[in-house]
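Asks: build me a structure from this.
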Amino acid sequence: MLSNPRLLPSPDTVPDPYRWLERGDSPRSTEWIAQRDAEFQAAAATWPLRDALAADIRHLVSPTQWSPPLRRGGLLFATRRDGGDEHPRLVVVDPSGRERVLFDPAAHDPDGTTTLDAWEPSPDGTLVAVQTSRGGVERGALRVLSTATARPVESPVTGVRYAHVAWLPARHGPAFYFVRRDDSDGRRGVWLHRVGGGPDTLVHPCRSPRTVPGVLLRRDRWLLVTESHGTGHSNDLWLADLAHSPPDAPALRPVHVGRDIESEADVGPDGLLYLRTTHGAPLRRICAADPAAPAPEQWREVVPEDPEATLDGFAVAGDAAAAEVVYARTRLGVSELRVHSPATGVDRAVPLPGEGMVTRVSAEADGTVHFCYADVATLLTVFELRPGRTPRPWPDTGPPPPRTEVERRTLACVSFDGVHVPVTVFAVPGTPPGPTILHAYGGFGRPRQFGFSATVLAWLRAGGRYAVAHVRGGGDLGREWHLAGAGRHKVRAVRDLVAAADFLVSAGECTRDELCLSGGSTGGLLVLAAVALRPDLCAAVIASAPLADMVRFQRLGLGAMWTREFGTVTDPDDFAALLDYSPYHRVLRNPPTRYPAVLLTGFDGDTRTDAAHPRKMCAALLERAVGPRPVLLRYERGVGHGPRAVTRAIGLAADAHAFAAAQTGLSPTRQPSAGTAPTAGRR
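Replies: Reported below is the predicted structural model:
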């Protein structure tokens, strides 16, 4: 740590020679970015695996992909992306099987920068709310389309960001609740919108400028409103019965408000309120309550906490006589799916195709459950689970494509303070020790789940190894694991990553010259902080859309929302911790140093982490780095932190991993060979 925090300079007097790069559109910044782009293009043209990786990634994502379907008014709604599509398109399928396109981002915006961020059909299926944004900014418009004509029926609702939409039943007329999350003019909260019916009505204003609102409507009756408190694993929850209060003035009853509890709620077909909650269970359990008496003191446990797995998602299916809770748990990146009967206590496992990730568990009114499954070598697939049956792919299109065999090993390294940190290593069987990417995220309590990544699979197929460090700050081992690496303790996540890198080298998985650290967003912060602390740690670093300036993070992007995760510069002790590990400032404090090769990526439409972070970090490294290893910035315009056109996503992924290959010695001729195992002590 730095010296006494009370003797530190103030945040406004910390040296910041590249603050001018916070204005990415200034003439000086524009010229600087153009220079970095020329350097990147010249370097990328020399990477041997660039074209091969891009081709393999495109091949791996070529099968048709569907979202879980929603059935409304006898119609089926889903998104579909075929191999040649740049974006998923929203389609509707009628009872005869005829499919029509309701919204195609590529047709709406031929330049490819519009994304379909969210959609929700009305209960009778006659209308669908579609949210889009352009240029990667993730703030956009909410349009209501006619299912019959695919045309808008009114002017769009603007200024929304991934808005939850909860349609009212038809008896209330065409209307829905939606949320405004990050407006600064007092409109944050839950709103009621009547289609073609005049101004929107604010039904629940946010109680704090730092909370994130959410809304759900269950069983056409129960309104659920939440306010999440940043990233602190807590939220407030209210419930209203629309059978006894009007939609524009719902009588919201507190379930839990102002308590250190995080809950996700649903109302089952049996009329009970079900909650996936941290109350009394850091790794979460499921409880049930009478909606008339919903306080935590009245809850009864339905599914207990598992001390070794996080409970990540659930849905309540069945009927009024026999409700069933379908829930997913994750053990160090691997999911399991189970069905629990509250009436009988029977709890059974649902067979899955392999050791992978289960997401988006949802239940239809007829008891059908849909969920998504993916693993390192299996493309995300929708499964349908009907009562009393085993799950089957939806839609059923025949045998899956050939699958690459991938081995998974979970190891444990000892961090600086004696804590054991799990490290998972993936490789195609027969891959010898050698070029390895070590990934970490370590933030916001999010567990790493081993789903499909065409980028990772292409790297493995090319003969590389891929490792994941389950560092503190993530949610891999529950809430306490998150809090142990959050706030003033964030440096523990950095040192856990350093320990994991040292462990891979000492265990003979790779040498230092064969190791590349990789992380995006908060993970980008970790990998940059790790090499700022230990420049000898590895050969290369990929930091995608990272945080880097932790003195100014609250003034950039959504940083003001993240003080529960990182702390605040207005608190002297928080400020001391932030300044200590801030990669930008540590590099500026260090003497000229031989750093690993560094590839930073930045996107000018990034409204989350803000592209000022990679710009400033690149400038600091260019000033302080010595030796032959490059410092590169791959900068894109017209995209942001989230989804983008497939071709642009493939280009980004291929460039990042071709860079890693070039720096770690992964050559086009390296191929896995049977019978090769790690050699202990290889350095």
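Asks: going forward, measure contacts and count neighbours with C-alpha atoms only.
Replies: Noted.
Asks: show me what contacts residue 447?
Replies: Going by CA atoms under 8 Å, 6 or more residues apart in numbering, residue 447 touches 332, 333, 470, 474, 475, 476, 477.
Asks: where along the stretch 251-400 of the chain do the helices fall?
Replies: Counting by DSSP state H, counting those that start in this stretch, the stretch 251-400 of the chain has no helices to list.
Asks: likewise for the chain?
Replies: Secondary structure of the chain (DSSP state H): helices located at 27-44, 50-60, 105-108, 454-461, 479-483, 490-506, 522-533, 563-566, 572-581, 583-589, 612-624, 646-664.
Asks: quick one on the thing from earlier: turn the contacts of residue 447 into a markdown table, including neighbour count and distance to residue 534.
Replies: Output for the contacts of residue 447, formatted as a markdown table (neighbours: other CA atoms under 10 Å; distance: CA to CA, whole Å):
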| residue | neighbour count | distance to residue 534 |
| --- | --- | --- |
| 332 | 21 | 27 |
| 333 | 21 | 28 |
| 470 | 28 | 19 |
| 474 | 27 | 22 |
| 475 | 25 | 25 |
| 476 | 27 | 25 |
| 477 | 26 | 26 |
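Asks: related to what we said a few turns ago, out of the helices of the chain, flag the one nearest residue 71.
Replies: Residue 71 lies closest to helix 105-108 among the helices of the chain, at 22.2 Å (CA to CA).
Asks: flag every buried residue along that closest one.
Replies: In terms of neighbour count (16 or more other CA atoms under 10 Å), helix 105-108 has its buried residues at 105, 106.
Asks: helices or strands up against that helix?
Replies: When contacts are defined as 3 or more CA pairs under 8 Å, 6 or more residues apart in numbering; DSSP states H and E, helix 105-108 packs onto strand 114-121.
Asks: who touches the strand it packs on?
Replies: Counting by CA under 8 Å, 6+ apart, 70, 72, 77, 87-89, 105-106, 108, 127-136, 138, 162-163, 165-167, 643-645 sit against strand 114-121.
Asks: ok, stretch 244-264 next?
Replies: Taking CA under 8 Å, 6+ apart as the rule, stretch 244-264 contacts 192, 201, 203, 233-242, 275-279, 294-296.
Asks: and the end-to-end length of that stretch?
Replies: 23 Å (CA to CA, to the nearest Å).
Asks: now stretch 551-565
Replies: Stretch 551-565 has an end-to-end distance of 14 Å (CA to CA).
Asks: so how far is that stretch off the chain centroid?
Replies: Computed by CA atoms, centre = their mean, to the nearest Å, the chain-centroid distance of stretch 551-565 equals 18 Å.
Asks: and what of stretch 574-588?
Replies: 25 Å.
Asks: then stretch 495-506?
Replies: With CA atoms, centre = their mean, you get 24 Å for stretch 495-506.
Asks: please generate a structure for the following sequence too, so the two can be compared:
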Amino acid sequence: MAESTPLPYPQARTVDQTDIYFGTPIADPYRWMEDLDAPEVAAWVKAENALTQGWLSEVSERNALRTRLMELINYERFTAPSRRGTRFFYTHNTGLQNHPVVFWQEGLDGEPQVLIDPNTLSADGTVALSGRRTTDDGSLTAYSLAEAGSDWITWRVRDVTTGQDLPDVVAWSKFSSAAWVKDNSGFFYSGYGEPTETTLKTANYFHKVFFHALGTPQTEDVLVFDRPDDKELNLHAEVTDDGRYLLIAQSRGTSPNNQITLMDLATKEVHPLITTEEAVFDPIDNVGTVFFFRTTLDAPKGKVIAIDLADPARERWQTLIAETENPLDTVSLVNHLFIAQYLADAQSHVELHRMDGTHAGTLALPAIGTAGGFGGERTDTETFYTFTNFNTPATVYRLDLTTLGSRIYRQPKLAYDPAAFATSQVFVESKDGTRVPLFLTHRKGMALDGTNPTLLYGYGGFNVTLQPAFSPTYVLWMEMGGVYAQAGLRGGGEYGEAWHEGGMKAKKQNVFDDFIACAEYLIASGYTSSPKLAIQGGSNGGLLVAACALQRPDLFGAAIAQVGVMDMLRFDRFTIGWAWKADYGSPSENEDEFRAIVKYSPLHNVNAGVAYPTMLITTADHDDRVFPAHSFKFAATMQAAGGPNPALIRVEVRAGHGAGMPLGKRVEMIADEYAFLVRALRMEFRLETRA
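Replies: Here you go, the predicted structure:
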């Protein structure tokens, strides 16, 4: 519904900038917004934030939303413990801490000791723990820090017993874990070397693997492996549990397919094992020269194979666990059992197999939901996992692998009753007849009279699977009388590689059609109506939301597009955007892909005067994953189009793509998003908060 008074949008000048793509002129009047450090851009952002906050300030329920959200967030959160030597490591958040704290203890009954408390690293909480890896004996932990949400990370090393850092500092690492050698003398990591330019816009190419020897400066780190012949390969290094080999996976951009190279750490000999990118090869473990992989080779939904380095010819590869109707998501090897985690209609399903591949049992899970964890070494007799769904936060279970019996190890206490809500799964027919899974969660006994505010969430890309997962924000939304709907769209990994490919490149429109079909189902089934229906998604999901809002403006009452990829003709020119060509295509290199992309690119499909849904576009000033100018240019274009409904933008400061954001910023952002929905959907509700 249109607002009565047009908003006084800040002025955004236009420039005469036109690019030619395969003979087609494309105007880019807000190109100047790509200069993030320009005073003019800063002034525009400040004015836009002021406008948005002014609009939201008229929502009287915003403070109540913030208060109730803090109550719902205030519960203990644990991760599943992992054993290193005689010590167990895990994270714990008491409830309202900005970041979880890393603890360790001797045995499962030992006294917990703080290892790393990220909350002490910065006054505003914007320095976050990005990753960590502990030596096999539990004596040293390499940990990485990210500032203001950046993808750039810096590694440090902490002595577990003393809690003190060693002098070692390794900077300019990105998209990397740490892989310790067996004698604890150092670790492998990935990065690009020190860049000559460090703006958010700078593209990163030629990923490399380095080795850092403890006690030496980073300038002496050894370049272990690189691919100067191919700048678009991402490299990931892991040391095998026996300490004998370094496995280096090489993948192109965001494609899940990869090559595998092995280095014998005793002889330094390099063995190219998988030399093509025709499938996924995910290392599981090895016994001597026999390596086990989860692969999609000739099995789009995944299988487990064994390759013997002594006789590595492809015709000698052995299939241990054959492909099934359900996608094989991850596999670990604990107690000489393959723990195979499958996706059954986007829900977890766990099977156990002996090392010869024979079936050993099925793990009983509590309900519709998502299981994760199952770490450990081949000789361990137990493992830990978490289980969660939309209305229940992660509970940690201890699994005895000799009896296959599970028992609760840690379970949080909550500020609400999970039994008040119900989750169901339905299947929606998309435009071309494809069956799309849709989870629905809401208060029990809700009437299907078409009046319920409904939030439809989606992603649909990069082989990412949306499974049932808990968030206090979902509970808040349901307490407000809302329905939370989560769609498993093509482009994701819900049904294996064929499902992923069904939403890639020239087939990207399938993703939007799936999402639109889910929205139409919610209306036709009486859950909601167009004026009460909102859509939300982030990153690739922000692209999804913007594209669907532009293609079917009549279908939605509101849209929240978070950190979205909006300029689909220039995404590959910023930071790591080139890596997305594996999913989106190459608009400046391939004419057919350009013709497909320009039809849905949000920035290039805004029409003047159209009653688009009331829209909130969000981004952050330090987002070096999806360059903020995507959202800046799209917001300016939407506002200039002069439609009757508001098009607002909210720019978070000292924040990035989302990871590592401190609690205060997260709560303010969510409260603003829900206040936006209250006004845009004209919601009426009453929240009960604790005294």
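Asks: can you calculate the TM-score here?
Replies: Once the chains are laid over each other, their TM-score by TM-score structural alignment, normalised by the length of structure 1 reads 0.90; 650 aligned residues with a CA RMSD of 2.5 Å.
Asks: over in structure 2, see which of the contacts of residue 447 of structure 1 survive.
Replies: Checked against structure 2 using both residues aligned by TM-score structural alignment, their matches' CA atoms under 8 Å, the contacts of residue 447 of structure 1 keep these contacts: 333, 470, 474, 475, 476.
Asks: now, which of those lie within strands?
Replies: With DSSP state E as the criterion, strands contain none of these.
Asks: could those residues go into TSV alongside distance to residue 449 of structure 1?
Replies: Converted to TSV, those look like this (distance: CA to CA, whole Å):
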residue	distance to residue 449 of structure 1
333	4
470	10
474	11
475	10
476	9
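Asks: most widely separated two among those residues?
Replies: Going by CA to CA, the pair spanning those furthest: 333 and 474, at 11.5 Å.
Asks: shared neighbours of the two, which are they?
Replies: 447, 448.
Asks: before we move on, back to that, need the buried ones from the contacts of strand 114-121 of structure 1 selected in ChimeraX.
Replies: Restricted to buried positions by 16+ other CA under 10 Å, the ChimeraX selection for those reads:
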select :70,72,77,87,88,89,105,106,127,128,129,130,131,132,133,134,135,136,138,162,163,165,166,167,643,644,645
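Asks: how close does residue 237 of structure 1 get to residue 275 of structure 1?
Replies: The value you get for residue 237 of structure 1 to residue 275 of structure 1, if CA to CA is used, is 10 Å.
Asks: oh, I was asking about residue 285 of structure 1
Replies: In terms of CA to CA, residue 285 of structure 1 sits 8 Å off from residue 275 of structure 1.
Asks: do residue 205 of structure 1 as well
Replies: Distance from residue 205 of structure 1 to residue 275 of structure 1, by CA to CA: 23 Å.
Asks: centroid-nearest residue for structure 1?
Replies: residue 446 (8.0 Å; CA atoms, centre = their mean).
Asks: the aligned residue in structure 2 for it: what's it in contact with?
Replies: Aligning on TM-score structural alignment places residue 446 of structure 1 opposite residue 464 in structure 2. For residue 464 of structure 2, the contacting residues are 491, 492, 493, 494, by CA under 8 Å, 6+ apart.
Asks: the third one reaches residue 502, doesn't it?
Replies: No: judged on CA atoms under 8 Å, residue 493 of structure 2 makes no contact with residue 502 at a distance of 10.4 Å.
Asks: and residue 508 of structure 2, how far from residue 592 of structure 2?
Replies: For residue 508 of structure 2, the distance to residue 592 of structure 2 (CA to CA) stands at 13 Å.
Asks: settle it for me: which of those two has more neighbours?
Replies: A count of neighbours by other CA atoms under 10 Å puts residue 508 above the other of residue 508 of structure 2 and residue 592, at 23 against 14.
Asks: quick one: map residue 634 of structure 2 onto structure 1.
Replies: Under TM-score structural alignment, residue 634 of structure 2 pairs with residue 617 in structure 1.
Asks: hang on, isn't that match packed against residue 550?
Replies: No: the pair residue 617 of structure 1 and residue 550 does not pass the contact test of CA under 8 Å, sitting 11.1 Å apart.
Asks: what is in contact with the two at once?
Replies: Common neighbours of residue 617 of structure 1 and residue 550 (CA under 8 Å, 6+ apart) are 583, 584.
Asks: counterpart of residue 391 of structure 1 in structure 2?
Replies: Aligned partner of residue 391 of structure 1 by TM-score structural alignment: residue 406.
Asks: please name the residues that touch its match.
Replies: 397, 398, 399, 400.
Asks: check the gap between the second one and residue 405 of structure 2 for me.
Replies: Right, residue 398 of structure 2. With the distance defined as CA to CA, residue 398 of structure 2 ends up 8 Å from residue 405 of structure 2.
Asks: the two: which has the busier surroundings?
Replies: Neighbours were counted for residue 398 of structure 2 and for residue 405 using other CA under 10 Å; residue 398 has more, 20 against 13.
Asks: end to end on stretch 200-219 of structure 1, go ahead and measure it.
Replies: Counting by CA to CA, you get 23 Å between the two ends of stretch 200-219 of structure 1.
Asks: contacting residues around that stretch?
Replies: The list of residues contacting stretch 200-219 of structure 1 from outside it, by CA under 8 Å, 6+ apart, reads 164-168, 177-181, 187-194, 223-230, 248-250, 266-269, 560-561.
Asks: could you redo the last one with a cut-off of 7 Å?
Replies: Applying CA atoms under 7 Å, 6 or more residues apart in numbering, the contact partners of stretch 200-219 of structure 1 are 164, 166, 178-179, 181, 188-194, 223-230, 248-249, 266-267, 561.
Asks: before we move on, what about stretch 292-302 of structure 2?
Replies: Stretch 292-302 of structure 2 is contacted from outside by 279-286, 303-307, 323, 326-328, 331, 496-498, using CA under 7 Å, 6+ apart.
Asks: in it, what's buried?
Replies: Buried residues in stretch 292-302 of structure 2 (16+ other CA under 10 Å): 292, 293, 294, 295, 296, 297, 299, 300, 301, 302.
Asks: residues in structure 1 aligned with it?
Replies: So stretch 292-302 of structure 2 sits over residues 274-284 in structure 1, by TM-score structural alignment.
Asks: ends of that stretch, how far apart?
Replies: First residue to last in stretch 274-284 of structure 1 (CA to CA) measures 13 Å.
Asks: and that stretch, how far from the chain's centre?
Replies: Here stretch 274-284 of structure 1 is found 21 Å from its chain centre; the criterion is CA atoms, centre = their mean.
Asks: give me the neighbour count for the aligned residue in structure 2 for residue 205 of structure 1.
Replies: Here residue 205 of structure 1 is matched to residue 226 in structure 2, going by TM-score structural alignment. Around residue 226 of structure 2 there are 20 other residues, counting by other CA under 10 Å.
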